[in-house]
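Trainee: Sharing a sequence plus its predicted fold:
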Amino acid sequence: MKAIEIAFLSMSLICPAYSFSHQHNTRANPLSPRNVKSTAVEMVTGDGTSPSKITPLVVALTREEGKNDKLRRALLSDETLSSSRFSVEIHEIPCIEHADGPDTEMLVPTLTSKQFDYIAITSPEAAKVIASAWVDAGRPDLGVVAAVGKATGEALKEYGIDVGFVPSKATAETLVNELPLSDAAKNEMRATTLLYPASAKARDTLQNGLEERGFSVSRLNTYDTVPATWTAEQLSLAESAQVACFASPSAVKAWLKNTASIDTPRAIAACIGETSATACIKNEWEESNIFYPEKPGVDGWASAVVKAIYFIDQQC
């Protein structure tokens, strides 16, 4: 298997023996079941040093198979990762995969039988699910589609679904606070209606918050996330990982489940946003060893990875 190695600017030493107790993003610096094949990138070193003489730092990309490319590209294009003689290996070690939820079969008939003021889509996977059901239902009017996050909005647009509302921050809490009541509902003296095609593991934050504001929320658990089963090779890679990149609480839990048999300190956490970082804290990472951006997104996530690598270097 090829290893992808990228260089990190100003690293004076990669410290493979560094003890990663548990893991925090410093809020003062907010950057923050089938076997799947582990993939990697190509070797790039700044000074031509033989890769065999470089001690690598291993970064694990944990999104489901095929969804790690954006973060990989962001890391490889980072201008601070181009001129050092020290290397980082990037490996794809998917932690989760998606499965149907208990309400999957209800989505198409719901779209064909009822009109909602809003549909709230909170992830690219939810975008994929609603797009498939929308096509099967004959492409009915969806009302105003609210997308939580840039990646979710882009996914919806790729499927041909217009996005009518995006909160200022990609969190359920922000959507709850910013989504306006429907003018049509006000004129008709009724509650604003919202369909929420959710992950079965999603918290109740969105529906409870909107209902407290007077919305009528219909939640359907249309998909689920389950831990991916690792190969022996993936388990070995995870054992050597110093940085693990998380995009969801489910990935955090799956990483811990799959690494439970490994007698090594857990990796530094580089999270896509605050929600995943909070999941790390709840699962006993030390907050000083968690990095995440103020606003969720791939670019900020890549910066969080760089911050995590620099943090490791500073500990050596």
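Mentor: Okay, I see it. Owing to the predicted nature of the structure, the values given are computational and were not obtained by experimental measurement.
Trainee: okay, CA-based contacts and neighbour counts for the rest of this
Mentor: Will do.
Trainee: gap between the spatially closest residue to Ala170 that is not a sequence neighbour and Val59?
Mentor: Distance criterion Cα to Cα, 6 or more residues apart in numbering; nearest residue to Ala170, sequence neighbours excluded, is Gly149 at 4.4 Å. To Val59, Gly149 is 24 Å away according to Cα to Cα, to the nearest Å.
Trainee: More neighbours: these two, which one.
Mentor: Each of Gly149 and Val59 has its neighbours counted (other Cα atoms under 10 Å); Val59 has more, 29 against 22.
Trainee: May I ask which helix or strand encompasses the more buried one?
Mentor: strand 57-61 (DSSP states H and E).
Trainee: Just list what the following helix or strand past that strand packs against, helices and strands only.
Mentor: Note on strand 57-61: by DSSP H and E, the next helix or strand toward the C-terminus is helix 69-77. Secondary-structure packing of helix 69-77 (3 or more Cα pairs under 8 Å, 6 or more residues apart in numbering; DSSP states H and E): helix 298-315.
Trainee: which residues touch the helix it packs on?
Mentor: Identification of contacts with helix 298-315 by Cα atoms under 8 Å, 6 or more residues apart in numbering yields 8, 11-15, 18, 31-32, 70-71, 74-75, 243, 245, 268-273, 289-294.
Trainee: And here is the other one:
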Amino acid sequence: MIASSNMVIVATLLLLMSAASHVASFSHVSSAEKRNCWLHSQATDLEMTNNGRSTTESPSFVIALTREEGKNGKLNKALQSNSNIKQIISSSSGSAMEVNEIPCIAHADGPDSDNLGKTLSSSDFDYVAITSPEAAKVFATAWIDEGRPKVGSVAAVGKATQEALKAYGIDVAFVPSKATAATLVKELPTLEEATNEGRSTSLLYPASAKAQDTLQNGLEERGFIVTRLNTYDTVTATWTPEEESLAKSTTVACFASPSAVKAWVKNTTQLDCPRALAACIGETSFAACKKNGWKEEDIFYPEKPGIDGWAESVANALQCLSENKC
């Protein structure tokens, strides 16, 4: 009886030691493993078994496209064709990539939206500065509604904005070497005709209500006369339960604006999940991520803004995850 009792005690101790070892090993998992904990738990809940083997595999890389609905197609296409991303997926045993559209922002009328058409018809400007595809859409719509009045030379920040304007039949006279408002401020030439007439170069700036004053203040410091109209606004998109679920599983979130960054933070604050890595289209969104609590080593962005560089930033984030460095 004593021997039997001792054997029971020994077996109990071994079970306790095994459980303690399991807890200890979990406390030392890598940050990448922690980032995927939610994914693995969901897969366990949903998996079906066949001869003891799981038939459900959870993707290791889950990417969120956060532009407004319907405007994520170009980035998605670039991700699917990026050779570095393909190499990372193929070299990461058992890994897969999932791309989800989770819009963070929606657009609404700005306080000056009704004044844009009237201003185009009644005022002459040397330049019109358009800083985003959405600003291009708002400007072009007002311009067409007013009967396509003559406007000054159009300056577009970035290739995507230039293409958006051309789609409406608007010629672009100037594009800065880098798709930022700060670069446009430095590079936009004053109008020689205005100088010869002894007046300042005038510029119309149809902007987002949330846009910073970088362009306006910078050009005014150079002597431009800037008329800013807040023609549209960006608001936080309301997520469905399905979108919340997708956000919880995201390992890399793609941002094209500070508004999208802020909206992601606002919508994920109440979700029980680790913060995804950030892949930004450029340095403006990078700065917004830093301001909103991301560690610098968890943010990836290209030196020159654009879709291809943005996709490469996603590749860099995936590489960091695959090497368990993030």
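Mentor: That came through fine. Bear in mind the structure is a predicted one, so any value in this text is a computation, not a measurement.
Trainee: Show me which of the contacts of helix 298-315 of the first structure are buried.
Mentor: Using 16 or more other Cα atoms under 10 Å as the burial test, the contacts of helix 298-315 of the first structure include 8, 11, 13-15, 31-32, 71, 74-75, 243, 245, 268-273, 289-294 as buried.
Trainee: Find the helix or strand that Glu5 of the first structure is a member of.
Mentor: Per DSSP H and E: strand 4-7 holds Glu5 of the first structure.
Trainee: Where does that strand end up in the second structure?
Mentor: Under TM-score structural alignment, strand 4-7 of the first structure corresponds to no residues of the second structure.
Trainee: What of stretch 249-269 of the first structure?
Mentor: Stretch 249-269 of the first structure covers residues 258-278 of the second structure once aligned (TM-score structural alignment).
Trainee: Name the residues of the matching stretch that are buried.
Mentor: Buried residues in stretch 258-278 of the second structure (16+ other Cα under 10 Å): 258-265, 267-268, 273-278.
Trainee: and the end-to-end length of that stretch?
Mentor: End to end - Cα to Cα - stretch 258-278 of the second structure spans 12 Å.
Trainee: any idea how far it is from the chain center?
Mentor: Distance, stretch centre to chain centre, for stretch 258-278 of the second structure: 11 Å (Cα atoms, centre = their mean, to the nearest Å).
Trainee: Show me the strands in the first structure, by range?
Mentor: Ranges of strands in the first structure, per DSSP state E, are 4-7, 57-61, 87-92, 96-100, 118-121, 144-147, 193-199, 216-227, 241-246, 268-271, 290-291.
Trainee: Make TSV out of the ones you listed and add distance to Ala137 of the first structure.
Mentor: TSV is the format used below for the strands of the first structure (distance: least, Cα to Cα, whole Å):
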stretch	distance to Ala137 of the first structure
strand 4-7	43
strand 57-61	35
strand 87-92	35
strand 96-100	18
strand 118-121	15
strand 144-147	16
strand 193-199	15
strand 216-227	15
strand 241-246	34
strand 268-271	36
strand 290-291	42
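Trainee: how about those, which one is nearest Pro167 of the first structure?
Mentor: strand 144-147 (7.6 Å; Cα to Cα).
Trainee: how big is the offset of that closest one relative to the second structure?
Mentor: Its matched residues in the second structure lie on average 0.3 Å from strand 144-147 of the first structure after superposition (mean Cα distance after the TM-score superposition for the first structure).
Trainee: Give the aligned range of that strand in the second structure.
Mentor: Per TM-score structural alignment, the counterpart of strand 144-147 of the first structure in the second structure is residues 153-156.
Trainee: what comes into contact with that stretch?
Mentor: Residues outside stretch 153-156 of the second structure that contact it (Cα under 8 Å, 6+ apart) are 126-132, 162, 171-176.
Trainee: Since that was my last question, I'll sign off now.
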